[in-house]
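Asker: sequence first, predicted model second:
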Amino acid sequence: MNQGQTKRYRQAEQLIKQEKWGPAGDILDALVEETADPAATRQLVRVLYKDHQYVQALSNVLDEPTLFYQDESSASLAVKILVQNQRFMLARLFVANAPKEWQTDLVKMIQTGEQAAQTKYHQTIQQRLKTFYHLGDGSLMEQRQRLEEAYALPLESFILGTRFVLRDPFVHYLIKADIIESLRKLKVDTQLDYLWIDNQEYQVNPAKLPAQNDVSAVKAVRQIIKDQLGDQDAINFQMANQQFDLQLMFLFPRATNVITDPTEWADFLLATLNGHEINDDTAVGRWQRRLMTLISTLAQAGK
C-alpha cells in the first residue's frame, strides 16, 4: 500500500476500535479492490463477520483461503465463517491444510457447529443428503454442482451419502475420485466400496491412501518424462505431464495396480504424443487406449 492507502487503513483500524463496522468495511473493501493486500483482506473479513455479513465474509474466505493460514486467529476466523454458513466439509478441508498444532481446536469448533446444525437445521441437512444421493441424475457439470452443495453437509452425513454415491454407475468417475481424495485429505478411517472405471467394485480406506504424487510408480513415470524431455523439449515436456495428470485423475486410487511397469507406461505415453504407431495389444496399451477414450469423452463433455 502507498502512503495514502496506509493512512486509510489506519482510519479503518480506528473505526474498528469504535465498533463502527459499516464505515470500516467500506474503507477496507475499497483497499482490497485497489491493492489485494492480504492484511486488508483479513481485516475486511473480520469486520464483515462482526457486522453479521456472513455470506459476504464467506465469499472473501473462499476467494483466497490460504490468506487465513497467517496465524491461528485468522484460521479460527475462517472456520467460524465456514461453520456459520454451514460449509462443514469445506471447513474440515480448510483445517486439514492448517498447521497441525492448530487442528485439534479448529476441528472441535466444526464438530460443535455440526452438532448444533443437526438439531437446528435437521430438515435442511436431510434434504441436502437426498440431493447428494441423486448426484448421478445429471450431466458432469450438474454433478459437480451437486457435489459442491454436498460439501455443506456435516462429515457424518457426507460419509453416509458417499457410501451410496461411490457405487452409483451413473456418477461420473471423476466425481467419485474427488470424493475419495477429499476423504483422504481428512484421513477418514473407514472402508468404502466404489465402482471403478473398469465397472468392477473395489474397497478403499481413505486414511490409508498416499497422495497420488507420492506413489512410487507415479514418481517413476514423471522422472522418465523429465529425463527424456525436461531439458530438450519444454513444450512436449509440459504436454506429457498434462496428459499423465489426466490419466491419473481416472486411475485414482488404483494407479499402482495399473502402472506396474513405469518405463513401459512412460514410453507408450510419449510415443503416442509424438504420433508414433506402436503395438497397443498389451496391458499398458489397452489401458492407455481406454484412458484416451475417457479423456476424449471428458473434453467433449466440457464443450
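Answerer: Now that the structure is in, tell me what you want to look at.
Asker: make it CA atoms for all contacts and neighbour counts henceforth
Answerer: Will do.
Asker: where does Tyr194 sit, in terms of helix or strand?
Answerer: strand 192-195 (DSSP states H and E).
Asker: centre of the chain to that strand, how far?
Answerer: Relative to the chain's own centre, strand 192-195 is displaced by 20 Å; criterion: CA atoms, centre = their mean, to the nearest Å.
Asker: got it, and stretch 10-18?
Answerer: Distance, stretch centre to chain centre, for stretch 10-18: 36 Å (CA atoms, centre = their mean).
Asker: hmm, who's touching it?
Answerer: Contact with stretch 10-18 is made by 21, 23-25, 27-28, 47, as judged by CA atoms under 8 Å, 6 or more residues apart in numbering.
Asker: next SSE after the lengthiest helix in the chain?
Answerer: Scanning the chain for the helix with the most residues, using DSSP state H, yields helix 100-120. As assigned by DSSP H and E, the chain's next helix or strand after helix 100-120 is helix 122-133.
Asker: after that next one comes which helix or strand?
Answerer: helix 140-150.
Asker: buried residues in that next one?
Answerer: For helix 140-150, the neighbour count (16 or more other CA atoms under 10 Å) marks 140, 143-144, 146-147, 150 as buried.
Asker: from what I can see Gly230 touches Phe237, true?
Answerer: Yes. If you go by CA atoms under 8 Å, Gly230 and Phe237 touch, sitting 5.8 Å apart.
Asker: Val165: what's it in contact with?
Answerer: 132-136, 171, 176.
Asker: next up, a second structure to put side by side with the first:
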Amino acid sequence: MNDSQLKKFDRARILIKNGKAHAAATILAKLNDEVDEFRINRALVAANLADHQYMAARRLAEERVSDYLKEKSDAQLLIRVELADQQFMTARRQIAKLPQWSVQLMPLVKDAEENALATMNTSLRERWREFYHLGDTSFKEQQRRMSVANRLPLSYYLKGAMFLLRDPFTNPLIRASLLENLQPLKIQQNVKVYWIDEQEHDLNLADLQAIDSMGVVQQLRQQIADKYANQDPVSLQTAQRELNLQLIYLYPFIDVAVTDPNSWVTALTSSGQLVKPNHSVEKALDWQRKINRLVTRISH
C-alpha cells in the first residue's frame, strides 16, 4: 500500500474500534479493490461481520481461504463468518483441514448448530425437506439444493444424505458430491449407496478416501501422463479432463470398475480405433459407455 492507502487503512481500523463497522467497511471495500493484500481482506471481513453483512463477509473470506488457514486466529475468524452465514457443513469441512486447532474450533460449530436448532427449527426443517426431496427435481435444481444444504446442521444433513445416497433418482454426480462433502469429516456411520451399476453397496463414511489419495487414481493419472509425456499436450489435457469426469461418476467405488488401470487408459484414449480389444479393455469400454450415457442424460 502507498501512504494514502495506509492512512485509509488505519482510519478504517480506528472506525472498527469505535463501533463504526459500516463506515469502515465502505473504506476497506475500495481499498480491497485497489490492493491485493490479505490484511485488507481480513479487516474488511471483520468489518462486514460486525456490520451483520454475513454473506458478504463469507464470500470475501472464501476468496482467500488458504490465507485464513495459516494462523489459528484467522481460521477462527473464517469459521465465525461461515457460521454467522449458517454455513455449518462448510465450517466443518474447513476444520477437518485443521486438526491441530479442532479442539478450539469445533465447539464454535456445535454451539452454532445447537442455537440454530433451538431458534430456527421450523426453517431448518423446511430446508431439510427441500434437500430430502432433491431427487424429484432437475439436475440444475439438484445442484442448487445441494448448495443450500450446506446451511443444515450435521444431524439434518446426514439424515437427508442417507436417504439421497439410496435414491435412484438422485443424479450420480450429486451422490458423489454428497460423499465428497462428508469424506473429510470421518463420520462412523454405515450407509447404503445406490451406484451407477444400479445396485446398492454398503459403506462406512469413515472409510471414504479423497479421490486423489486413492492408489488406483494415482496409477491412472500417471499412465496418462506417461502416454503423452512431452508429446501431445492437447491430447493430454483432453484425456485428463475425461478421466476426471469418469472418476466423479465412479466415486467412491472406483476400484470396482477400474480393475486394470492400463486397460482403462487404453479404452479411454483409443477413440474407438481398437480393432479387437481384449477382455479387460472391453470391460473398461463397457463402463465408459455407461458413464457416457449418464453424461448425455444430463444434457437432454
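Answerer: Arrived safely. All values derive from a computational prediction rather than experimental measurement.
Asker: overlay the chains and give the TM-score.
Answerer: Overlay of the two chains. TM-score (TM-score structural alignment, normalised by the length of structure 2): 0.93; 297 aligned residues with a CA RMSD of 1.7 Å.
Asker: got the buried residues of helix 140-150 of structure 1 as CSV, with distance to Glu114 of structure 1 columns?
Answerer: Supplementary listing: the buried residues of helix 140-150 of structure 1 in CSV, determined by distance: CA to CA, whole Å:
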residue, distance to Glu114 of structure 1
Leu140, 29
Gln143, 24
Arg144, 23
Arg146, 20
Leu147, 18
Ala150, 14
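Asker: skipping adjacent residues, who's closest to Gly161 of structure 1 in space?
Answerer: Tyr133 (5.8 Å; CA to CA, 6 or more residues apart in numbering).
Asker: mind checking how far the residue mapped onto that neighbour from structure 2 is from Met162 of structure 2?
Answerer: When structure 2 is aligned by TM-score structural alignment, Tyr133 of structure 1 is paired with Tyr132. In this view, Tyr132 of structure 2 and Met162 of structure 2 are 9 Å apart by CA to CA, to the nearest Å.
Asker: so what's Phe68 of structure 1 up against?
Answerer: Here Phe68 of structure 1 is in contact with 42, 61, 74-75, 77-78 (criterion: CA under 8 Å, 6+ apart).
Asker: over to Val32 of structure 1?
Answerer: Contacts for Val32 of structure 1 were tallied using CA under 8 Å, 6+ apart; they are 40-41.
Asker: what does Phe131 of structure 2 give?
Answerer: Counted by CA under 8 Å, 6+ apart, Phe131 of structure 2 has contacts 145-146, 149, 160.
Asker: separation between it and Asn171 of structure 2?
Answerer: Going from Phe131 of structure 2 to Asn171 of structure 2 by CA to CA gives 13 Å.
Asker: and the next helix or strand past the strand holding Tyr194 of structure 1?
Answerer: strand 201-204.
Asker: please identify the buried residues of the helix or strand following that next one?
Answerer: Elements were assigned by DSSP H and E; along the chain past strand 201-204 of structure 1, the next helix or strand is helix 216-229. Of the residues in helix 216-229 of structure 1, 217-218, 220-226, 229 count as buried by neighbour count, 16+ other CA under 10 Å.
Asker: about what we covered before: and the longest helix of structure 1, what's buried?
Answerer: 102-103, 106-107, 109-111, 113-114, 117-118.
Asker: same question for stretch 292-302 of structure 1.
Answerer: Residues of stretch 292-302 of structure 1 classed as buried by neighbour count (16+ other CA under 10 Å): 294-295.
Asker: contacts for that stretch?
Answerer: Stretch 292-302 of structure 1 is contacted by residues 140, 246-247 when judged by CA under 8 Å, 6+ apart.
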